Every structure is written in structure tokens, then in C-alpha cells.
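**Q** Turn this into a model:
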Amino acid sequence: MSGFSTSTAISTTSASDATRGLLLGAAGVLMFALSIPMTRLAGGSAAAPQLDPAFVAFGRAVVAGLLSIAYLWITGARRPRGGEWRLLAFTAAGVVFGWPLLLGVAVRHVDAVHASVVSGVLPLATAVIAAPVLRQRPSLGFWLCALAGLALVVGFAAWRGAGGLEMADALLLGAVVSASAGYVSGARLSNALTAEQVICWVLVISLPITLPLAVLTRPTAPVAASAWGGFAYVSLVSMWIGFFAWYRGLALGGTLRVSQVQVLQPFLSMLFAVPLLGEQLDAMTVVFAIAVLAVVWWGKRQPVH
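**A** Below you'll find the model as predicted:
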């Protein structure tokens, strides 16, 4: 009887962790969904530029990094050890430098709705990178879904580009790969450090690079208050608070499972872009977004060994 009770308790705890992981992942996705519209708001467009995309990328990391120093000191967090430094550096390359900088430059030249559809393959990209890192073997069906998702995104970008791909689309795909790699390495670290410590240490070790670059790219002319509002959001929420929920969710619920919650992100980003930026949603864009959603959802259902 005692053996049955122990087994049941373990099962209940596991199910509880999985549920909490999914809920935290969903909260992170909700916060991240505003990242693309807010980045566009902060940087403006090529026709009406606001803050330099480089300043948005590095400045937000500086703000979050200074907050991270205070958090690590107040909580008495331990210093990373051994190979953890390498994973922290790899995570920083993806989520501190790659994703925000490539995204910031891209949304100067394409609208937030466009960027949201292209970023819709982020869950599949995360799972593709996680599979070899976690020594898992996705089925053929999963790989077919990954290829179909990529084909849909490329097709959408070519359609929006009047029959050809734009440099902004290549930047967006690079941003997706950067974020996916950073998510996976950050999730691995969450098994040794707390989720909050992971993003904080990532930001702190980046400060020797991000601080001088932010100073060099700081605005020298007045910009709109809305641009500073967008900058404040990506600094406090997208770059810091959102990762508290996201990495904790990945650690509790499993990277491959929780990362699929991101299927909601492009739709939320598009919905936010309409009132925030005054962008329009056309029927074909919605069709492509639904197709990407269907492929990612189906890929989530494919077995992974």
C-alpha cells in the first residue's frame, strides 16, 4: 500500500510540474508576443526612424543587466561553475545579441505582422535544435513538419516580397535560429541554476560588451515618447521578466513540450500590432499564419524517441 502511495505522489508531482511549466510558458509567450510590435515601435521604420536598432538591442540588455546585478546580490545567488560559463555565453549570443539585433534591423524594413508570421516557426526551430542537444530522435513525421513549416515561411516571405525574398526575411530567420539556440542552452542551465539566475547571469556577463555598445549607439536627436515606451517594454519585460517565466516553464514542463506553446505567439503579435502600430491584417496573411500554426501543432504530435 505504501508503494502505491509513493508512486501516486510522484506521478501527481510530475503532472503538477508539467501543468505549471505549460502555464509559465504561456505567460512568457504572452509577454514575448509584444516584443516584435514594441521593437518596431522603439526603432520606427526606414521611412520614419526612431531609436537605432543597435541601441534598442544593446540598451535593453544594459537596463536588464543592471537590474540583474541587484537581483543576484539581493538573493545571494551562487556564481556559475565550470561548463556553466560556456552555456551562459552561448545563451547570451542567442538571446542578448542575435535575436534582438537581427529582429530590430529586420522590422525597420518589414512590418510587425510580417515578422510575426516568419517567427511562427520558432517552436519547431527550438525543437529541432533541442533534439540533438538532448539526444532525442524525432520521427520522420516531425522532420517533415519542420520542413513544411520552413517552406511555408519562405513562401509567405516571397509572396510579401512580390515574388522574391528580402534581406529582412533572412535577418528574421537568423533571429529565429539565434533565439531557438539560446532557449535550448538556457533551458539546460535551468537544471543547475534557477531560471531567474540563468537570465540574470546571461545579462551580467554580457555587460562588458553591451554597455559600451549602448553608449556608442545612444540617440543624439529627440525621438518620440512612444519609442521610449517600446524601449522600456523590451528592456524590462522582453529582456528580463519574460525570461523568468519562460525558462522556469521550460525546466518544469520539458523543452520540447513547452516550446510548442509558442505556436500562439505569432497570432498574439499580429493582434497586438494592429492597435499599437495601426497595421492591417489581410486575408492571405491570416491563411499563411493558420497554415504555420497547423504544421507546428501537427509537429508537436509527432513521436520523439
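**Q** rest of the way, CA atoms for contacts and neighbours
**A** Will do.
**Q** Residue 222: how many residues sit nearby?
**A** By other Cα atoms under 10 Å, the residues close to residue 222 number 8.
**Q** got it, and the one 3 residues further on?
**A** Here the neighbour count serves as a burial measure; for residue 225 (other Cα under 10 Å) it reads 11.
**Q** cool, and the one 4 residues further on?
**A** The criterion is other Cα under 10 Å. On that basis, residue 229 has 14 neighbouring residues.
**Q** How about residue 132?
**A** If we define neighbours as other Cα under 10 Å, then residue 132 has 11 of them.
**Q** What's the end-to-end length of stretch 92-109?
**A** End-to-end span of stretch 92-109 (Cα to Cα, to the nearest Å): 25 Å.
**Q** Pretty sure residue 165 sits in a strand.
**A** No: per DSSP: H, G, I helix; E, B strand; the rest coil, residue 165 lies outside any strand segment and is coil.
**Q** so it sits right up against residue 153, yeah?
**A** No: shown here, residue 165 and residue 153 do not form a contact pair, counting by Cα atoms under 8 Å, at 10.6 Å.
**Q** To check against the first, give me the structure of this:
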Amino acid sequence: MRAHDSATAPTTIAVAPAPAAVPAPPAPAPAPSPAASADPGPAAVLASSPAPAPAPGRAGRQGVLLAALGVVAFSLTFPSTVWGLESFGPWSLVAVRSVLAALIAGAFLLAGRVPLPDRRHLPGLAVVAGGVVIGFPLLTTLALRTSTTSHAAVVVGLLPLTTAVLAALRTGRRPSRAFWAAAVAGAAVVLAFTVQQSGGALSAGDLYLFGALLVCAAGYTEGGRLARLMPGWQVIGWALVLCLPLTLPASAAALALEPVRLTAHGVVGLVWVAAGSTFFGLYVWYRGMAAIGIPRASQLQLAQPLLTLVWAVLVLGESLPAAAPLAAVGVLVCIAATQRAKD
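**A** Here you go, the predicted model:
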């Protein structure tokens, strides 16, 4: 009791006429704010701003690696589509690949208990779905019925420059003149190479190819923008799931109308374009674009036509053109220049 009384003595004499001589009671410690003390949890972390990024050099290297991995996955798309056409019709192949990719994406979304995307993101997801889930696969598959793999690579040769232009218009980012000079030079190298290999003649599938170019560039641009607001795998995942009301009935109708002749090549081609190109490829591609920017990532695709030719030799048995090594060196120089150029 004496200890208690002495401890409270300052409080008792605080009402004395000479307050200046009496020590004031200790101020209570400020209560921690809910924002500082509450554990945000996984859902809040995903919904909030991204965590502090690594050092720019490291983040840049990771972004380049992810985008380059996406380019490698995309470079196998045309050879895999040719294999898939051995077993399926063009409409069946596109519809079934989208359904299979959507099932894979849906499983990941369910396992991660990912909430539905915000309503404000739906228009952008619709552009991604129309461009890279439906538009590009359908138009290129129709083109590959009459065009060779090397000729179809002209689409990818123009795609980096088109994506960079659309990204500048959509996001307002303005790459430097050095970037544009290297991008145009790279596109010119790829165009000259592919046109030379095709003899300078336009095929009947060129209208499909140029249409695929435009819709894919739009899908890449919008997907890269959304990948800054949500994880890249969720961007392509929700785009695929949103297409299910269209791709499910389309698959049933196409499989009923087009003959199916299952072969090992056909099944492997279908599995790759669904799991490799459509889901995994776009997942790492959008992550890379979010890390290093859409214009820089898009220029890595200058290497895609040459990689496609390599796969065409190894997978389809086509011959490698003599000019391919020279074109590869020119493309690598242009890619290096675009990656070093500043915004």
C-alpha cells in the first residue's frame, strides 16, 4: 500500500496551486494505428500496391529473362499449330486449345482463391481475350492452312514495332529516338529476311496474318498495362475464363462438324498451344512486360521469327535458309540497342 500511495502521489498533488513545480504524469503511449498493426493478409497484399521492387538492374534482368522465356514459348506456336492441324480442323483446334488453357487457368485461380477482377478491369480483359485468346490463334491457324511456317513469321516480324506504337499511344510512354531507330531497323531486317525467303509474293493467307498482327498487338498492350495492376498469370487466366461461354459451345460445334484424326503429333501440338503458348507463355510474357515496360519487351520478339525457323527445321524438317545466321546477328544487334535505349 505504501508503494502504491507513493506511486500515485504525483497525480494527487497535480491539483496544487503551483502546477509548474509538480511533475506532470507520464503521457500514455500512443496506440498503434490499425493500418500499422493489422496484418494485411494475402488478399490485401494482392489488392494493394506492389511491394518495393528489387534494385533496377536486378529487376530489369528478371524482366528481360521472363519476356525472353515467353518469346521462346511463342516461337513454338506455329510448328505446334502445324502439328495440331494433322488431327483437328482449324476451328476445332482454336476452340479446344482455348478451353484447355481456360481449365488450367481456372484451376490455378481456384487453388489461389483469387477474387473476381474489378469491374474496371473487365474492358481491358476483353481486349486481351479478343486479341491473344481468340483473334490471333484463329487468324494465324486459318493462315497456316495455305502459308508456310517461315512465311507466317512475317506477322511476328512486324509485331514488335506495332506493339510499341500501340503501347506509346495507350500508355503515354514515349521511348527515345534511339529506341525507335533500333526498333524500325530490327523490323526491316526481319521483313527483308522473311520476304526474301517467300520470294516476294503475297500468299492468300496474308490478310489473316495482318489481321492477327493488329489484334495481337492490342492484346499485348492491354495485357501489359493490366499486369501492372494484377499478377500476370491472373491477367491471362481471367481472359481465358471469360472466353469460356464462347469457346465451350464453339468446341462442341466445331468437333461435330470437322473430322478429328488423332495422331501423336496432333495431340502434342494441341497440348503445347494450350498449355505452353497460351497459358505459360503469356504468363511469363506479361510479367516481363510489367517489369521492363511494353516497348522494351516487345522488341525481344524480333528474335521470334528466327527461333520459329529453327524449330521448323528441328520439328518439321524444313531446311534452314543460308541467310538466317546473318539475319540473326542483325536482329540481336537491334534488340541490344532497344534494351539499352532510355525512355
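**Q** And the TM-score between these chains?
**A** Both chains were compared after superposition, and using TM-score structural alignment, normalised by the length of the first structure their TM-score is 0.84; 290 aligned residues with a Cα RMSD of 2.6 Å.
**Q** Please identify which of residue 165 and residue 153 of the first structure sits among more neighbours.
**A** Taking other Cα under 10 Å, residue 165 of the first structure and residue 153 do not tie; residue 153 has more neighbours (23 against 16).
**Q** Tell me which helix or strand that one sits in.
**A** Per DSSP states H and E, residue 153 of the first structure falls inside helix 140-160.
**Q** Superpose on the second structure and give me the mean offset of that helix.
**A** Superposed on the second structure, helix 140-160 of the first structure shows a mean distance of 5.6 Å to its aligned residues (mean Cα distance after the TM-score superposition for the first structure).
**Q** tell me which residues in that helix are buried?
**A** 141-142, 145-146, 148-150, 152-157, 160 (16 or more other Cα atoms under 10 Å).
**Q** ok, now stretch 200-214 of the second structure?
**A** So for stretch 200-214 of the second structure, counting by 16+ other Cα under 10 Å, buried means 205-206, 208-210, 212-214.
**Q** corresponding residues in the second structure for stretch 52-66 of the first structure?
**A** Stretch 52-66 of the first structure falls opposite residues 89-103 of the second structure when the two are matched by TM-score structural alignment.
**Q** Residue in the first structure paired with residue 44 of the second structure?
**A** In the first structure, no residue is matched to residue 44 of the second structure (TM-score structural alignment).
**Q** Which of the helices or strands spans residue 44 of the second structure?
**A** Assigning secondary structure by DSSP H and E places residue 44 of the second structure in helix 41-47.
**Q** circling back: residue range for the helix or strand that comes right after the helix holding residue 153 of the first structure in the second structure?
**A** Under the assignment DSSP H and E, the closest C-terminal helix or strand after helix 140-160 of the first structure is helix 167-189. With TM-score structural alignment applied, helix 167-189 of the first structure matches the range 204-226 in the second structure.
**Q** count of neighbours near residue 289 of the first structure?
**A** For residue 289 of the first structure, the number of neighbouring residues by other Cα under 10 Å comes to 24.
**Q** so what's it up against?
**A** Counting by Cα atoms under 8 Å, 6 or more residues apart in numbering, residue 289 of the first structure makes contact with 117, 120, 266-267.
**Q** Try it again at 6 Å.
**A** The contact partners of residue 289 of the first structure, taken as Cα atoms under 6 Å, 6 or more residues apart in numbering, are residue 117.
**Q** The one 3 residues further on too?
**A** If a contact means Cα under 6 Å, 6+ apart, then residue 292 of the first structure has residue 149 as its contacts.
**Q** could you say which helix or strand contains it?
**A** Residue 292 of the first structure belongs to helix 283-300, assigned by DSSP H and E.
**Q** Give me the three-state assignment for residue 197 of the first structure.
**A** Assigned by three-state DSSP, the conformation of residue 197 of the first structure is helix.
**Q** and the next element down the chain from the helix holding residue 44 of the second structure?
**A** helix 56-75.
**Q** Tell me the residues of the first structure aligned with that following helix.
**A** Applying TM-score structural alignment, one finds that helix 56-75 of the second structure aligns to the residue range 14-33 of the first structure.
**Q** That stretch vs the second structure, average distance?
**A** In this overlay with the second structure, the average offset of stretch 14-33 of the first structure from its partner residues is 1.4 Å by mean Cα distance after the TM-score superposition for the first structure.
**Q** for that stretch, which positions count as buried?
**A** Neighbour counts over stretch 14-33 of the first structure (16+ other Cα under 10 Å) mark 17-33 as buried.
**Q** what does stretch 60-67 of the first structure rub up against?
**A** By Cα under 6 Å, 6+ apart, the residues outside stretch 60-67 of the first structure that reach it are 203-204, 211, 235, 240.
**Q** could you redo the last one with a cut-off of 10 Å?
**A** The list of residues contacting stretch 60-67 of the first structure from outside it, by Cα atoms under 10 Å, 6 or more residues apart in numbering, reads 54-56, 59, 68, 71, 92, 95-97, 100, 199-215, 231-241.
**Q** again with stretch 129-148 of the first structure
**A** Contacts with stretch 129-148 of the first structure, where a contact means Cα under 10 Å, 6+ apart, come from 121, 123-125, 127-128, 149-154, 177, 180-185, 187-188, 255-256, 259, 291-292, 294-305.
**Q** if I line the two up, what does residue 302 of the second structure land on in the first structure?
**A** Structural alignment (TM-score structural alignment) places residue 302 of the second structure against residue 263 in the first structure.
**Q** same deal with residue 275 of the second structure?
**A** Aligned against the first structure by TM-score structural alignment, residue 275 of the second structure finds its counterpart in residue 236.
**Q** dump the residue contacts of that match.
**A** 60-61, 63-64, 67, 242.
**Q** cool, and residue 277 of the second structure?
**A** If a contact means Cα under 10 Å, 6+ apart, then residue 277 of the second structure has 70-78, 80, 97, 101, 271, 283 as its contacts.
**Q** now, among those residues, which is nearest to residue 256 of the second structure?
**A** Within these, distances to residue 256 of the second structure taken as Cα to Cα reach their minimum at residue 97, with 15.9 Å.
**Q** element containing the closest one?
**A** Using DSSP H and E, residue 97 of the second structure falls within helix 90-111.
**Q** Tally up the residues packed near residue 233 of the first structure, please.
**A** Residue 233 of the first structure, neighbours per other Cα under 10 Å, totals 20.
**Q** measure the spatially closest residue to it that is not a sequence neighbour to residue 276 of the first structure for me?
**A** Here the nearest residue to residue 233 of the first structure in space, its sequence neighbours aside, is residue 38; by Cα to Cα, 6 or more residues apart in numbering that works out to 7.0 Å. Computed as Cα to Cα, the residue 38 of the first structure to residue 276 of the first structure distance reads 8 Å.
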